[in-house]
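Asks: How does the following fold in three dimensions:
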Amino acid sequence: MLFNQRAYFKNGALLAATCAIAALPVLAETANFGTLTLSRGFGAPTAVLRGSTGGSYSLSAIANADRHKNKCLGFATPTPDHIIVLQQNFSKLTIQVNSKGTDTTLLVQGGNTVRCGDDAGQNKDADIVDSDWQAGSYRIWVGTLEPGVKSNYTISVQE
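Replies: Okay, here's the model as predicted:
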């Protein structure tokens, strides 16, 4: 039996590349507090997420500004807090944080775009109200204006 070194390395490289590619969706779809899948007509109780802030990773490292030129502010963890999977296109969605008083920020990345939100009116909690949400996976970070601030929150999503 002859050892064919070229075939061995070629097949080994192919196997390594296949394993790396197969693992990418699993790595890319990891979140600190889980995933929520939504279809049009979802009910309000279905679209609630819970988590806590506390990171020191600057969200401006993901994007300085969003598609509407809103600044992307705040500090969170490098891993997204949540993932929302939209099974269909949505003409409009509202994503709102409720932390009961902490000054939160919001960054949503997906559908080849970034959306950022800060204070919602006189409330210190962040929200994003936007149109043209394409079906697909969206990574969500909930941040605070100061690094390391720990606060529990809920996120509500509405059509």
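Asks: C-alpha from now on. contacts and neighbour counts both.
Replies: Will do.
Asks: Report the buried residues of stretch 60-79.
Replies: Ala63, Ala65, Asp66, Lys71, Cys72, Leu73, Gly74, Phe75, Ala76, Thr77, Pro78, Thr79 (16 or more other Cα atoms under 10 Å).
Asks: gap between the two ends of that stretch?
Replies: Stretch 60-79 has an end-to-end distance of 14 Å (Cα to Cα, to the nearest Å).
Asks: Let's have the buried residues of stretch 60-79 in CSV, adding secondary structure.
Replies: As requested, the buried residues of stretch 60-79 are exported to CSV (DSSP: H, G, I helix; E, B strand; the rest coil):
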residue, secondary structure
Ala63, coil
Ala65, strand
Asp66, coil
Lys71, strand
Cys72, coil
Leu73, coil
Gly74, coil
Phe75, strand
Ala76, strand
Thr77, coil
Pro78, coil
Thr79, coil
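Asks: Which strand runs longest in the chain?
Replies: Secondary structure assigned by DSSP state E gives strand 123-133 as the longest strand of the chain.
Asks: List the contacts of stretch 76-83.
Replies: With Cα atoms under 8 Å, 6 or more residues apart in numbering as the test, stretch 76-83 has contacts from 29-36, 49, 51, 53-59, 137-144, 147-148.
Asks: and these, which of them are in strands?
Replies: Among the contacts of stretch 76-83, the members found in strands (DSSP E) are 35-36, 49, 51, 57-58, 137-144.
Asks: Sequence B follows; please return its structure for comparison with A:
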Amino acid sequence: MKYCRPRLQFTGGWLLAILTAITATPVIAETANFGTFNLSANFNPAQGIVQGFTGGSYSLSAISNRDRDQKACIGFADPNPDHIMVLEKDFSHLTIQVNSGGSDTTLTIQGPDQTTIRCGDDTGKNKDASVSDRNWKSGTYRIWVGTFNPGVKRDYTLTVEQQ
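Replies: Below you'll find the predicted structure:
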């Protein structure tokens, strides 16, 4: 008995459609290294405090070279965001600050539209990063806490405050 292997015939139309859909779909990390937190109107300050640690060799400038105010986006972190912040309403002003005990940290925050980027580096004389900005629209924000040099591990606390 001769074995016959079934022959698959592909018509170009549907195969092309599948390949186009796969390659056109943006890859966005929906999981964060240290979880997701939600903030609603008049949130309790404790809800805006999360912890993590830096590390990684992914250049945050690959997300964007400059933010919406033309500040440089610098530092190194893991390719996945460290935190996902979900704003359940619009906020007129928020401040996001890193406290690593004075290490040289950076912040990159990608807004819900994927194009609004906010970046922060030193805060005054402190080497820890912060971002204080207006017009935070409701939605999902991806937050990376980086270091000035790649691969540096530092524990930190990230604090979000409404103004």
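Asks: Does the longest strand of structure 1 pack against any helices or strands, and if so which?
Replies: Identification of packing neighbours for strand 123-133 of structure 1 by 3 or more Cα pairs under 8 Å, 6 or more residues apart in numbering; DSSP states H and E yields strand 90-98, strand 104-110, strand 113-117, strand 119-120.
Asks: Phe9 of structure 1 is nearest to which of these?
Replies: Closest approach to Phe9 of structure 1 among those is made by strand 104-110 (36.9 Å; Cα to Cα).
Asks: thinking again about what came up before, give me the buried entries from the contacts of stretch 76-83 of structure 1.
Replies: Neighbour-count burial (16+ other Cα under 10 Å) applied to these gives 29-31, 35-36, 49, 51, 53-59, 137-144, 147-148.
Asks: what residue lies at the spatial centre of structure 1?
Replies: Nearest to the geometric centre of structure 1 sits Arg139, at 1.6 Å (Cα atoms, centre = their mean).
Asks: Under the alignment, what does that residue map to in structure 2?
Replies: Arg139 of structure 1 maps onto Arg142 in structure 2, with residues paired by TM-score structural alignment.
Asks: Show the contacting residues for that match.
Replies: So Arg142 of structure 2 contacts Pro81, Asp82, His83, Ile84, Met85, Ile109, Gln110, Gly111 (Cα under 8 Å, 6+ apart).
Asks: Now for those residues: which two are most distant?
Replies: Farthest-apart pair in these is Asp82 and Gly111; separation 14.2 Å (Cα to Cα).
Asks: Look at these two and report which has more neighbours.
Replies: Under the criterion of other Cα atoms under 10 Å, the comparison of Asp82 of structure 2 against Gly111 puts Asp82 first, with 24 against 20.
Asks: and the gap between that one and Ala41 of structure 2?
Replies: With Cα to Cα as the criterion, Asp82 of structure 2 and Ala41 of structure 2 are 23 Å apart.
Asks: Ok, Thr31 of structure 2 next?
Replies: From Thr31 of structure 2 to Ala41 of structure 2 the distance is 24 Å (Cα to Cα).
Asks: same question, Val86 of structure 2
Replies: When distance is defined by Cα to Cα, Val86 of structure 2 is 12 Å away from Ala41 of structure 2.
Asks: How many neighbouring residues does Pro25 of structure 1 have?
Replies: By the criterion of other Cα under 10 Å, Pro25 of structure 1 has 10 neighbours.
Asks: my bad, Cys119 of structure 2
Replies: By other Cα under 10 Å, neighbour count at Cys119 of structure 2 equals 28.
Asks: again, but for Glu159 of structure 1
Replies: Per other Cα under 10 Å, the neighbour tally for Glu159 of structure 1 reads 16.
Asks: list the contacts for it?
Replies: Glu159 of structure 1 makes contacts with Arg40, Gly41, Phe90, Lys92, Leu93, Thr94, as judged by Cα under 8 Å, 6+ apart.
Asks: For Val86 of structure 2, see how far away the match of Arg139 of structure 1 is.
Replies: 9 Å.
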